[in-house]
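> I need the structure of the sequence given here:
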Amino acid sequence: MPYEPYDAFLLVSFGGPEANEDVIPFLENVTRGRNIPRERLAEVGQHYYLYDGVSPINRQCRDLIAAIRSDFAGAGVDLPVYWGNRFWTPMLGETVAQMARDGIRRVVAMATSAYSNYSSHRAYLDDIAAAREAVGPDAPEIELIRPFFDHPGFIEPLVEHTRDALDRLPEDRRAGAHLLFSAHSIPTAMAEASGAPGHAYGPGGAYVAQLTEVARLVSERLGEDHPYELVYQSRSGPPSQPWLEPDVNDRLADLARQGATAVVTVPYGFVSDHMEVVYDLDNEARETAREHGMHFVRALSPGTHPRFVAMVRELVAERAAGAEPFGLTALPACHDCPEGCCSQR
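As a prediction, the model looks like this:
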């Protein structure tokens, strides 16, 4: 049985508010220790208030968990599925404590993030370690699945959803449509520090290298000749701090000036359509495109696509067997994120 080393599966996510009164406490959790002014929290909170304080991410995690349980059962994988968030209920520490009470001893975990950088991988490892330390000697061992950016189970849903988005454009605008692959911007110093030490990833470290390769993989598999490029969204740092660019809105304006009339944005930096997608793309970027007279369609993220769900089981089996990471690129995989990997810098 390829899953024998483990007696539970844990989904670890970011978390999000589910009512207006949750918004500021949630944002305080996210920004604790960073001296973010209260006014800035209130400004970001407005994004959530547009949706009655409800981030889509928790519902999407519940849907993914239900799909994983069904897939596990269908494949004969007898692993209970737990869920813990970094910044909102169910909190990771409470989940680890519950696993200890349930007698769980060894856990395989997956973060809802596909790429290598401090925020999307190393921070999850740090929070898992902190949760285990808080629980004490009865805490289960928890092993985190590697970043899965180039796994076919991540790429194939992106290809299908991008093709569906192109099909939603007016037929006379479809052939010349530009593809903007959008990912969460991070400080350039953090990007350059991403990945395993000793590997030459090029400018932007492992994060930019992985994003570049995934955009290429998806574009090639579409089988259509659309110009494509990588853009960034959801910047939150001070103007004095360099972050990855170009911003999706700036690039939309540039493309309009260059004569582009149709754009598809692909939120491939995300595994589900959570707040950064529905606000920053469905609201802000869509409005930017409208102001410039451009047709705009946003592709879906992987979500609960059956191939993505099956990938979870495949990654569990890979980890359990100690197999070499399987992917569609030659980029080095951060299997265990060694010391110095994906530092915050």
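> CA only for contacts and neighbour counts going forward, please
Noted.
> Which residues belonging to stretch 323-340 are considered buried?
P325, G327, A333, C334, H335, C337 (16 or more other Cα atoms under 10 Å).
> so which two of these are the farthest from each other?
Greatest spatial distance in the buried residues of stretch 323-340: G327 and C337, 16.7 Å, computed using Cα to Cα.
> Could you also give me the structure for this next sequence, so I can compare it with the first?
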Amino acid sequence: MSSPEQHLPSASSRGAGVPFASAAAAAGTAYVEEAVAYDAVLLAGFGGPEGQDDVIPFLRNVTRGRGIPDERLEEVAHHYRHFGGVSPINAQNRALKAALEAEISRRGLDLPVYWGNRNWAPYLEEAVTDAAAAGDTKLLAVATSAYSSFSSCRQYREDFARVLTGTDLAGTVTIDKVRQFFDHPGFVSVFVEGVREAVAGFLSDGVPADAIHVLFSTHSIPTADAERSGPREGDPEHRDLGEGGAYAAQHEAVAAYVMAEVAASVPGSEGVPWQLVYQSRSGPPTQPWLEPDVCDVIEALPEQGAQAVAIVPLGFVSDHMEVLWDLDTEAMEAAAEAGLKAVRTPTPGVDPAYVSGLVDLVEERLHGTPAADRPHVTDLGPWFDVCRPACCENVRAGFKPAASGVAP
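Predicted coordinates for the structure are as follows:
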């Protein structure tokens, strides 16, 4: 198999250094405000095992290049084995693909949807080669991750580049990507409604507002990765977003918006405490990761006078394994042990508002919607169509060629 570097387009053919891009995105501007006639949508998922025999091979794929022995992988495998070795994520993506197809058809858009995963069948290679075989060579990717970081954005873009070069389609197929949608109303509205119902329910049960705590949970990542998420210093789009970089800032901004919406719509909910927490840490103890851990925070809530907790899976688009195990199992057990009333609010899944929002993002690129006209609910948005140079660097693995962004 050839290397990605051998297939990188020349500097003259990729404008400001955006490899594998459509002509409109190749200019390297942050926002593509030019209509693009895409051939198809590429739904890019993480993937998950669908049986006990798949679990360890799947985890090997997830941790490829890190030299982790199977004995250590088995420590994580028990989460999947608890559910029969089946992750729900593939079924959820099948449902999302069908929902996207239905919404695209309803709007009269002639766009097929191809689905491929990074870590398990159906793989991205299959989706891209199927698209090319059908003559659909100008693809617009929708990744099942809303925020900016290496694992939630850049790693998908590196996989697009790897697939294009590994299939020798780099000169034939282009892949652009919709903007990170953490603050798109279609994504956020599901969390607003979930927190609204949870807080209203606790209040109706007689729990005082200041005894209700809302914990917005997302996947922890290495602190070094978080600091490098978003545009880097020296880039015109750079903003000082604090130690957690764009990753933490985006979550904080969305959580603040959700709580403001709840306070405005649920009588008596003013003053409900909330905070951003993290889960699913997988790195060695010597490596700093974002904190605090959701279960540690829950354990300490009774000392703060808490009687009830709403656990909000803000970093997740569906009820996959990190939600089922880390929140529905471990966090809910922690709440029970602490004597707290507890509710876990819904993820977007295939909620009509979320599905409609994703197709809105596709239409932004089809029509070249000006950035000023794009919906967003925080001051951080709308995020960029073309990722900035050195955005979301992984210092341990080093940079690899990536689609949908300006090369560093």
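> and P231 of the second structure, what pairs with it in the first structure?
Under the alignment (TM-score structural alignment), P231 of the second structure pairs with A196 of the first structure.
> Helices along the stretch 251-400 of the second structure, start to end?
Counting by DSSP state H, counting those that start in this stretch, the stretch 251-400 of the second structure has helices at residues 294-300, 321, 332-337, 352-367.
> mean shift between the last one and the first structure?
Superposing on the first structure and averaging over aligned pairs (mean Cα distance after the TM-score superposition for the first structure), helix 352-367 of the second structure comes out at 1.0 Å.
> So which bits of that helix are buried?
354-366.
> Ok, stretch 263-274 of the first structure next?
Those would be V263, V264, T265, V266, P267, Y268, G269, F270, V271, S272, D273, H274, for stretch 263-274 of the first structure by 16+ other Cα under 10 Å.
> in the second structure, what residues pair with that stretch?
Against the second structure, stretch 263-274 of the first structure falls on residues 309-320 (TM-score structural alignment).
> picking up where we left off before, out of the helices of the stretch 251-400 of the second structure, which gets nearest to N90 of the second structure?
helix 321 (11.0 Å).
> From the contact counts, what lies against the closest one?
The contact analysis (3 or more Cα pairs under 8 Å, 6 or more residues apart in numbering; DSSP states H and E) places helix 321 of the second structure against no helix or strand.
> Could you tell me how far it lies from the centre of the chain?
Put simply, helix 321 of the second structure sits 14 Å off its chain's centre (Cα atoms, centre = their mean, to the nearest Å).
> mind listing the strands for the stretch 51-200 of the first structure?
81-85, 106-111, 141-144, 178-184 (DSSP state E, counting those that start in this stretch).
> Serialize these to CSV and add fields for mean neighbour count and distance to F296 of the first structure.
Shown next, in CSV, are these (neighbours: other Cα atoms under 10 Å; distance: least, Cα to Cα, whole Å):
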stretch, mean neighbour count, distance to F296 of the first structure
strand 81-85, 21, 33
strand 106-111, 23, 30
strand 141-144, 20, 37
strand 178-184, 23, 10
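> With distance to Q241 of the first structure added, can I get those in TSV?
Below are the strands of the stretch 51-200 of the first structure laid out as TSV (distance: least, Cα to Cα, whole Å):
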stretch	distance to Q241 of the first structure
strand 81-85	28
strand 106-111	27
strand 141-144	31
strand 178-184	16
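> circling back: contacting residues around the match of P231 of the second structure?
A196 of the first structure makes contacts with A206, P332, A333, C334, C337, P338, G340, C341, C342, as judged by Cα atoms under 8 Å, 6 or more residues apart in numbering.
> right, and out of those residues, which lies closest to L92 of the first structure?
When the contacts of A196 of the first structure are ranked by distance to L92 of the first structure (Cα to Cα), C337 comes first, at 19.9 Å.
> Aligned against the second structure, show me the partner of that closest one.
Match for C337 of the first structure (TM-score structural alignment): C387.
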